[in-house]
Each structure stands twice: as structure tokens, then as C-alpha cells.
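Give the three-dimensional model of this entry:
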Amino acid sequence: MSNIRITKQFNFETGHALYGYDGKCRNVHGHSYKLSVTVIGRPITDTTHVKLGMVIDFSDLKKIVKEEIVDQFDHATVFNKNTPHVELAKELTDRGHMVILADYQPTSENMVIDFSARIKSRLPENIQLHSLRLQETDTSFAEWYASDNPL
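Predicted coordinates:
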């Protein structure tokens, strides 16, 4: 049986600021992110299995990504936890806003690394994360590939 890749796409809105950056992105701003999640595995061949022919049910993959990424990051603001914006983050949180203080600079590159770990931890044993593509603007994106990141 062949390995098959399947991809599910997600959209979410997130704000961030890049602490110490020398351009406009040091200011708090937001993006309409598009995340493509590709997994690889073999379709189920057990004729008695309700998911016969599927690598993973798209709805199961959606549940994982929604819980780990979309529900956490959609309409949240992400700051590097070492930023001087910590006071702003506290005030926003106190006012009921969703704020994430990340252990990293919230660039698309670092976010996609974070997302890969979150998703991999939830996938069934027989399914591997193949790649992620996090599109920040119409012309800019970061990609993560399992083949580039061997254990």
C-alpha cells in the first residue's frame, strides 16, 4: 500500500510584535494567517473499519489543529515573553484579551516550529506530520518539513 499525503487548510487572525526588530514589525500589528497542515500515512485497508480508505479523517485532523493552534492563536496577540511589552500584555489580559507570551520571537519561522511540535504530539502513531506552511501575507510564508528536521 502506498503512503499518501493529505492536507487541511486553516485560517486565523493573530497579532504580534517583534521585540528588538529594526523595522515596522516591532510595532503591534496583525496578520490573517493561512496554515496548511500535511500529514502522511497509509490508507486504512481493514474493510470492517468505518474509516476504510482514509489516512486520517479530515475531521480528526481538524480537531487536533483547531484545539492546538486555531483556538489558541485566533484573535490573540503573541509577544516574546522577554519583551518590554509585558506590561501591555498584562493590561490586555486584565481587560479580557487573549495574550500569548511565547518562549520565542513570534516570527512565522518560530511559530511554524512551535506548531509542528504541538501537532506532532497529538497525531496517531501511524500518521506522521509531513509539512506545515504558515502564510503570513499574500507573498510571504514559512515552511516546516519533517525531512528537514530528523529526530
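
When you work out contacts or count neighbours from here on, use the C-alpha atoms and nothing else.
OK.

before we move on, which element is the residue nearest in space to the middle of the chain in?
With distances taken as C-alpha atoms, centre = their mean, the residue of the chain nearest its centroid is Phe115 (3.7 Å). Using DSSP states H and E, the element containing Phe115 is helix 108-120.

quick one more, to check against the first:
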Amino acid sequence: MIYLTRVENFNAAHKLSNPAWSDEQNVAVFGKCANVNWHGHNYELHVTVKGTPDKDTGFVFNAKTLGDLIKIHVIEKVDHRNLNMDVDFMKGKFTSAENLAIGIWDQLTPHLPEGVQLHCIKLYETPRIYVEYFGA
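All right, here's what the predicted structure looks like:
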């Protein structure tokens, strides 16, 4: 089994806030991330697929094609957007990095060809904080 990772970047704003809680409780739990005027991140997205190299190309999957799929189905939807308000696949979801990674997985999975599996979504929210999702 060979693993191929493509790295992309995007910038997005969001707010972490539980509407069932008071402003004070949201700030106590989420700190600056509960800012009423939103806040942003420079995200780094690692998408890893796995499979067996094709006998004719030597590729598990064409890295340029993978990049195109990521750009069309994820980056164009999230880059310079408000995750809480503008992103269709995040509507009605808490916009944590964890949920965003799951949403990205769900966006990409249907577009991979037979024989290529999504292995991992690694999403850096900051240089020191990231999440990894390996599917349900």
C-alpha cells in the first residue's frame, strides 16, 4: 500500500459558540474563539490517499488531479469564507477543526476513483494545533 499526500492552504473565519450557553460560558470555554466579531485562521490541509500504484503510470493517483479535486470540492468553498455562514457543507454544524475535517472528508470521498481510498485528512488550524480524521 502506498500513501500519497497533497497539501493545500486556505484562509477562513469562524466563531465557536454554543447558542444554548450564555456569552460568559462561551467565552469561558472557547476564549477568543467565541469573539462576537469572528476570528480567522490560515489553515493547512493535508489530504492523504492510499492505493496500489498503477502499472502504466506508477501513480496511486495523479497528484495534480488530487489537487484539482481538493480545489474544486473544498478550497473554492472555504477559502476567504465564513465557515459558520458561507460554507454549504458546514451549515448547521459546529465549526470546530474536528467537524471541518469530517466535512472535508465527506466532500472528497465521492470524487475518488475506484481503487483509491481516502486515508486521512490532517487539518492544521494553527502551526501548533491540528486534527486528523481517518473516516468513520
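
Any idea what the TM-score is?
Taking TM-score structural alignment, normalised by the length of structure 2 as the basis, the two superposed chains have a TM-score of 0.85; 122 aligned residues with a C-alpha RMSD of 1.2 Å.

if we can go back for a sec, and the contacts of the helix holding Phe115 of structure 1?
Applying C-alpha atoms under 8 Å, 6 or more residues apart in numbering, the contact partners of helix 108-120 of structure 1 are 64-65, 68-69, 104, 128-129, 132-136, 141-144.

go with 7 Å
64-65, 68-69, 104, 129, 132, 134, 136, 142, 144 (C-alpha atoms under 7 Å, 6 or more residues apart in numbering).

any idea how far His111 of structure 2 is from the counterpart of the residue nearest to the centre of structure 1 in structure 2?
Aligned by TM-score structural alignment, Phe115 of structure 1 pairs with Ile104 of structure 2. With the distance defined as C-alpha to C-alpha, to the nearest Å, Ile104 of structure 2 ends up 12 Å from His111 of structure 2.

do His80 of structure 2 as well
23 Å.

Between these two, tell me which one has more neighbours.
In this view His80 of structure 2 and His111 are compared by other C-alpha atoms under 10 Å, and His80 has more residues nearby, 16 against 13.

contacting residues for the alignment partner in structure 1 of Asn62 of structure 2?
Aligned by TM-score structural alignment, Asn62 of structure 2 pairs with Asp57 of structure 1. Asp57 of structure 1 makes no contacts at all, as judged by C-alpha under 7 Å, 6+ apart.

any idea how far Asp57 of structure 1 is from Ile44 of structure 1?
In terms of C-alpha to C-alpha, Asp57 of structure 1 sits 10 Å off from Ile44 of structure 1.
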